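In: please find the sequence and the predicted model below.
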Amino acid sequence: MLKYLGCLDEAQLKTLDDNSKIDVLKEHNLIIFSESKVIEASINTGLSRLLFKNKFKGITNKYSYSKDVASDYLSFLLQHYSCFIDGEVFQYKRDFDLKTNLLEKKKAKEFALSDFIRIFEMIVDVRFISLEKDVHGEMRVGNRFKLLDKEKNNKYIDRLRHQKDNVLQYLIGDTDFFDVDFFNTNGWLQEIIDFEIGSQILIYLNDKFQFESVEYNSENKKAILIHEKFKGKFESLEQLIFIENQIENRENVDRAFIISLFYFFKRKIKLKMPSTKLFTQIINDFFELNIGLVKDPSSETEAHLKRTEKLKNEWENFNSRMSKI
């Protein structure tokens, strides 16, 4: 189920200027601002040119959509243009069966492996593939399905975060905007469709011949894995999905934010949480962070209070969206 399709009122947006539209996107927690530093002046603090210091003026008028929104938008595109995908995948399956149905199993597997490698290298930029040692100590390409998942997240979802006008059409629910002409005139979309076609063919070949072990793949998979591994330590899976989205959608995650996140659930809305030690371990292990032990903030600082209030608003919005799914 798509979370964000038609979540904004088109009639309301038409009456607003650009800055007011950005305010609406911000109110709905759909975008993330990034601060860009602009050199305002150079200050000489000594004789050496090494002691010149730049004075920066921070501006926050640049924004991109959250990873959650971009991921949802990607799901929409794949559903909306599924006829292209399904047709190509069906054609491949039919041709493959015609070419291999009279071959011995070993020969058919060799033919399939050749296709498996060729198609993988067509949809993944092999220049950036890291190698790892197998059980025999030999260097080889890592699990291809892990790499596909990484490519999808790092390349396609990240790219969609910056498509401001196109995503806005999705958010107001204008599905007619995404017609055949839109597909034909956008190379990036054709690349995404090719990636999905290739991915589905790889899955088909792997199901038949088991070239690679396939790990559990799902949206919010970190939340699901934590929920399964630490049963009874958290109030609910929805709580963990919120935590995952908060961490994954932030540009910079520091210890102060994690502390506010923990105590928002523990004290502000009084939901079940693990110990501070276990929570710190979970955050570091599953999100590849390196924060110190989450400790009780010594005082209710203004920054902590602001973060807590923002978390409260986003939690309420999150629960509202989840209830509609």
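Out: Arrived safely, thanks for sending.

In: alpha carbons only for contacts and neighbour counts from here, please
Out: OK.

In: tell me the buried residues in stretch 103-118?
Out: Along stretch 103-118, these residues count as buried under the neighbour rule (16 or more other C-alpha atoms under 10 Å): Ala108, Lys109, Ala112, Leu113, Asp115, Phe116.

In: check which helix or strand covers the last one.
Out: It refers to Phe116. helix 105-123 (DSSP states H and E).

In: who touches that helix?
Out: The contact list for helix 105-123 (C-alpha atoms under 8 Å, 6 or more residues apart in numbering) reads Thr100, Asn101, Arg144, Asp194, Phe195, Gly198, Ser199, Leu202, Leu205, Phe209, Phe211.

In: against that first model, consider the following:
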Amino acid sequence: MKYYGILDPEEINKIEDLTIGDIENVLHEKDIYHNVFSQETFEKLLKVNFTPDFEEIEIKTQFVPPIDLINEFNDFIYNTYKHKFIKSKSQYFTDFNETFYGYEYFDLRKVALEEFNEIYKSLNILQVSMVAESISVNGISHTHSTGKLFKLHTYHHQVKKKLATTENLTSYLTGDSSYYDATFFSESVETQDAMYIELMAQILVEINDKYQFEEDLYYSKKTSEAFKYKDFDTIFKNLKSYRFTNSTLVNYKNLKRSHIESLYQVLLEFDLITDNKKNFIDFIKDQYKFKLTKIATFIPKENLQNDKRVGALRQRWLNFDVPKSNLDLFFDF
């Protein structure tokens, strides 16, 4: 744990008439908290859209915990109190399996979708959907809105932020785990809410994973891949091309320069990357720790082994059917 016990308790105890603001100042001085626009200032900036009126706005800032601290603290809280909830999750799926035992898969999937929607609705996740468009293979514009897992993930993060208050975090940062006892739980509405939402999220994610109502790019292992793409969106034209490249390269037991050269040829052929060898070489060296100085280009029949690899990779790309998700849509822009 990166942040647990990172702060000397004396840094807090030596302050007379201690306030939350005092603690936040110390946390900022120790580079634990970040200094950001206050919510009030941020909303004003959005209204003026950084026009000349910007100079007339009184800028207010606030100290806040970074995202990795928020997530780490929530993991700690979950592991501390999960014994209170884990049986509820097990019982839910036991009851579900007993009730619908013997159902055909598609009937079971229909029931599971009803269960999913009922639980999701009970959380009262009220958010404005983001909308994007894509063009089908027939040239027709399709309109897409954010899926429920995207909204759940966003809502889930807001709940985590509410739990990670300075008051709740201080004992964690000073390494005092005894503070988080049964009394803390019973008196902390934020903790109870966070644990309940965590339980509901786990159930929804598991149901979706079993019956695949939508592709999960928010709770599954694909999440990190999707966000890594943002670091290389000047090289790859979309998320799918990045996935294809990564999937292809990691499957080679003994990666060779010839594999990379054939792959690069196919990526260019299908207009999946920008035509910049240097950037692609830097990407390979950085992500796969492969020493590469140049990428050779071959014309057809000049190198038969390359032709074979290119043919296989073409077919692999054509069969690389990754369902389009909300995250793909917004990362494609």
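Out: The structure has been received and is ready for your questions. Computed from a predicted structure; not experimentally measured.

In: out of the contacts of helix 105-123 of structure 1, which end up buried?
Out: Listed as buried from these are Arg144, Asp194, Phe195, Gly198, Ser199, Leu202, Leu205, Phe209, Phe211; burial here means 16+ other C-alpha under 10 Å.

In: would a markdown table of the residues you listed with distance to Gly58 of structure 1 be doable?
Out: Putting these into a markdown table (distance: C-alpha to C-alpha, whole Å) gives the following:
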| residue | distance to Gly58 of structure 1 |
| --- | --- |
| Arg144 | 41 |
| Asp194 | 40 |
| Phe195 | 38 |
| Gly198 | 43 |
| Ser199 | 42 |
| Leu202 | 46 |
| Leu205 | 51 |
| Phe209 | 55 |
| Phe211 | 51 |
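
In: can you add secondary structure and distance to Ile241 of structure 1 and give those residues back as TSV?
Out: What follows is those, written out as TSV (DSSP: H, G, I helix; E, B strand; the rest coil; distance: C-alpha to C-alpha, whole Å):
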residue	secondary structure	distance to Ile241 of structure 1
Arg144	helix	26
Asp194	helix	30
Phe195	helix	27
Gly198	helix	29
Ser199	helix	26
Leu202	helix	29
Leu205	helix	32
Phe209	helix	34
Phe211	coil	32
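
In: endpoint to endpoint, stretch 311-329 of structure 2 covers what distance?
Out: Between the opening and closing residues of stretch 311-329 of structure 2 we find a distance of 29 Å, counting by C-alpha to C-alpha, to the nearest Å.

In: counterpart of Phe183 of structure 1 in structure 2?
Out: Under the alignment (TM-score structural alignment), Phe183 of structure 1 pairs with Phe185 in structure 2.

In: which strand or helix spans its match?
Out: Per DSSP H and E, the secondary structure element for Phe185 of structure 2 is helix 182-187.

In: give me the residues contacting that helix.
Out: With contacts defined as C-alpha under 8 Å, 6+ apart, helix 182-187 of structure 2 is touched by Thr191, Gln192.

In: A strand includes Phe63 of structure 2, no?
Out: Yes - for Phe63 of structure 2, which was evaluated using DSSP: H, G, I helix; E, B strand; the rest coil, the result is membership in a strand.
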